[in-house]
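J.: please find the sequence and the predicted model below.
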Amino acid sequence: MTEPQVGRQPVRVFLVDDHALFRAGVRTELDSITDEVHVVGEAGSVAEAVTGIAHHKPDVVLLDVHMPDGGGAEVLRRVRPEYPEVVFLALSVSDAAEDVIAVIRAGARGYVTKTISSQELVRAVRRVSDGDAVFSPRLAGFVLDAFSERPGAAPISDPELDLLTPRERDVLRLLARGYAYKEIASELFISVKTVETHVSSVLRKTQLSNRYELSRWASDRRLV
């Protein structure tokens, strides 16, 4: 376990994710590898997050992007006006441009994906607490595009893509990367039957006929 820097207090962290198993894993990892951060609480929904953040007043909130009752942007909308000193770092399975841009526009200080290592996550938490902006490498370009006015900047909305729910986008993204249904189910903590239901819904909404067409469609929209 690494020691905190002399004269510096541990960063007080609050976890927001709708998967209890994931929250438990993050808490265990952070508590076991370093004294630089201290997990003070956690929540599995927007409502729980709003209440918990108000109670604990953490330094940094690790925030999931997609949750059943509104997601990270909704937490930001409800919390930031009351507690502007709290810093938010998105931690999500999604690396889609529209998700990154939405949560940054809502006020998050950074965005990292769940492929990040424990040590990298500690550094990211410390950096956003110190006032830096932190992004997983390929995601920074999305933000630069969205906030630039240069010709050719990536669009931040797509009418066809907007037909899909956040979970359908997650399934589509993994499907387009070549994941089998069982692997998608494991990655997203859902059943194989639920994956099949989402894929059927995406096929219907996009009016496509198979996963190969879906993969090309997703690639054209920079989801992969």
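T.: Everything's here; your move. The structure presented is a predicted model; accordingly, all values stated were derived computationally and were not measured.
J.: C-alpha from now on. contacts and neighbour counts both.
T.: Noted.
J.: can you get me a residue count around Glu85?
T.: 13 (other C-alpha atoms under 10 Å).
J.: ok, structure two:
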Amino acid sequence: MAEEAVRVLIVDDHSIFRSGLRADLDPSIEVVGEAADVVAAVEAIVRTQPDVVVLDVHLPSGEAGAVGTGTDAAGGEAVIRAAAPAAPSTRFLALSVSDAAEDVVRVIRAGARGYITKGSSGAEVSRAVHAVAGGDAVFSPRLAGFVLDAFGAAVGETATTNDELDRLSAREQEVMRLIARGYAYKEVAAELFISMKTVESHVSAVLRKLQLSSRYELTAWASARRLL
């Protein structure tokens, strides 16, 4: 059975980026509209009721004195706070060039379900869109720590750390930490002087033993247990 299409609205003030992202998204994602500023974004979200809004953190307000603070840095936050009450089923995924802790924390506090950087590939953004649409939280590996530091690790998570780590071999633990920190497979291979195929094998074993489904979940798991 074909995967049900996820309806997405793209919010970014650069038209060339919106066009490029639209072209790179998986065919299972239907782009229902675009917007370039806070006011236009809120109007489009309320009108189209998309499943997911992919939005930049820094946006112009649009109309003076209208929605938002009028400052570029608060754009994404303003969109979420203004549109969410009128679009209760819509989820928000921040996609920004910024990896600053204050930007990440601010937009997550506003209600975003994820935050990934513009260095992500079209396939990575597509996976993130589907994850957020399904109710999961998604963060670029290097950003997950900001969120956990800001909101605190789950109570009792560290109590089971040793038992969980005992499931992994010493090499699997090394690979796990590097992947959770955001290293690419090629970088892990170079760091540990092993082949990419071996890295892939170790990652598969780690995810299976820890009952996780993605590197995003692995990053959150490791961060919650202070293993990064």
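T.: Perfect, I can see it now. This one's a predicted model, so the numbers in the text were calculated from it and none came from an experiment.
J.: how about the helices in the second structure?
T.: Remark: helices assigned in the second structure by DSSP state H are 15-24, 38-48, 75-83, 101-110, 122-133, 144-151, 161-165, 170-180, 185-192, 196-210, 215-224.
J.: what does the second one correspond to over in the first structure?
T.: Helix 38-48 of the second structure falls opposite residues 46-56 of the first structure when the two are matched by TM-score structural alignment.
J.: now for the helices of the second structure, which one comes closest to Val54 of the second structure?
T.: Comparison of those against Val54 of the second structure by C-alpha to C-alpha identifies helix 122-133 as nearest, at 7.9 Å.
J.: what span of the first structure lines up against that closest one?
T.: Using TM-score structural alignment, helix 122-133 of the second structure pairs with 118-129 in the first structure.
J.: cool, and stretch 208-217 of the second structure?
T.: By TM-score structural alignment, stretch 208-217 of the second structure lines up with nothing in the first structure.
J.: endpoint to endpoint, that stretch covers what distance?
T.: From its first residue to its last, stretch 208-217 of the second structure covers 12 Å (C-alpha to C-alpha, to the nearest Å).
J.: how near is the spatially most central residue of the first structure to Arg150 of the first structure?
T.: Closest to where the C-alpha atoms of the first structure average out (C-alpha atoms, centre = their mean) is Ser92, at 2.4 Å. From Ser92 of the first structure across to Arg150 of the first structure, the span is 28 Å (C-alpha to C-alpha).
J.: so how far is Arg215 of the second structure from Arg127 of the second structure?
T.: On the measure of C-alpha to C-alpha, Arg127 of the second structure and Arg215 of the second structure end up 12 Å apart.
J.: before we move on, the earlier item: where's the match of helix 38-48 of the second structure relative to the chain centroid, distance-wise?
T.: In this view, stretch 46-56 of the first structure has its centroid 18 Å away from the chain centroid, taken as C-alpha atoms, centre = their mean, to the nearest Å.
J.: mean per-residue distance, that stretch to the second structure?
T.: Comparison of stretch 46-56 of the first structure with the second structure after fitting gives an average deviation of 0.7 Å (mean C-alpha distance after the TM-score superposition for the first structure).
J.: and that stretch, what's buried?
T.: 46, 49-50, 52-53 (16 or more other C-alpha atoms under 10 Å).
J.: OK, contacts around Arg143 of the second structure?
T.: Actually, residue 143 of the second structure is Leu. It isn't Arg. 99, 101, 104, 115-116 (C-alpha atoms under 8 Å, 6 or more residues apart in numbering).
J.: hang on, the earlier thing: residues contacting the residue nearest to the centre of the first structure?
T.: Counting by C-alpha under 8 Å, 6+ apart, Ser92 of the first structure has contacts 63-66, 111-114.
J.: rerun that using 10 Å as the cut-off
T.: 17, 62-66, 72, 99-100, 111-116 (C-alpha atoms under 10 Å, 6 or more residues apart in numbering).
J.: map it across to the second structure for me.
T.: Aligned against the second structure - with TM-score structural alignment as the criterion - Ser92 of the first structure pairs with Ser96.
J.: now that match: how far from Asp149 of the second structure?
T.: For Ser96 of the second structure, the distance to Asp149 of the second structure - C-alpha to C-alpha - is 20 Å.
J.: now swap in Glu191 of the second structure and tell me
T.: 27 Å.
J.: same check on Ala23 of the second structure?
T.: 35 Å.
J.: report the buried members of the contacts of Ser92 of the first structure.
T.: Looks like the contacts of Ser92 of the first structure have 17, 62-66, 72, 99-100, 111-114 buried, using 16+ other C-alpha under 10 Å.
J.: most widely separated two among those?
T.: Maximum distance among these (C-alpha to C-alpha): 16.3 Å, for Asp17 and Val100.
J.: okay, now Phe135 of the first structure: neighbour count?
T.: Phe135 of the first structure: 19 neighbours (other C-alpha under 10 Å).
J.: that one touches Ile101, doesn't it?
T.: No: using C-alpha atoms under 10 Å, Phe135 of the first structure is not in contact with Ile101; the gap is 11.6 Å.
J.: anything in contact with each of the two?
T.: Going by C-alpha under 10 Å, 6+ apart, residues that sit against Phe135 of the first structure and also against Ile101 are 111, 143.
J.: just give me the match in the second structure for Tyr83 of the first structure.
T.: Checking with TM-score structural alignment, Tyr83 of the first structure has Ala87 as its match.
J.: right, and its match touches Val79 too?
T.: No: contact between Ala87 of the second structure and Val79 fails when scored by C-alpha under 10 Å: they sit 11.4 Å apart.
J.: return the distance of Arg208 of the second structure relative to Ala154 of the second structure.
T.: Taken as C-alpha to C-alpha, the span from Arg208 of the second structure to Ala154 of the second structure is 22 Å.
J.: kindly report the same for Ala220 of the second structure.
T.: Taking C-alpha to C-alpha as the measure, Ala220 of the second structure falls 11 Å from Ala154 of the second structure.
J.: sounds good, over and out.
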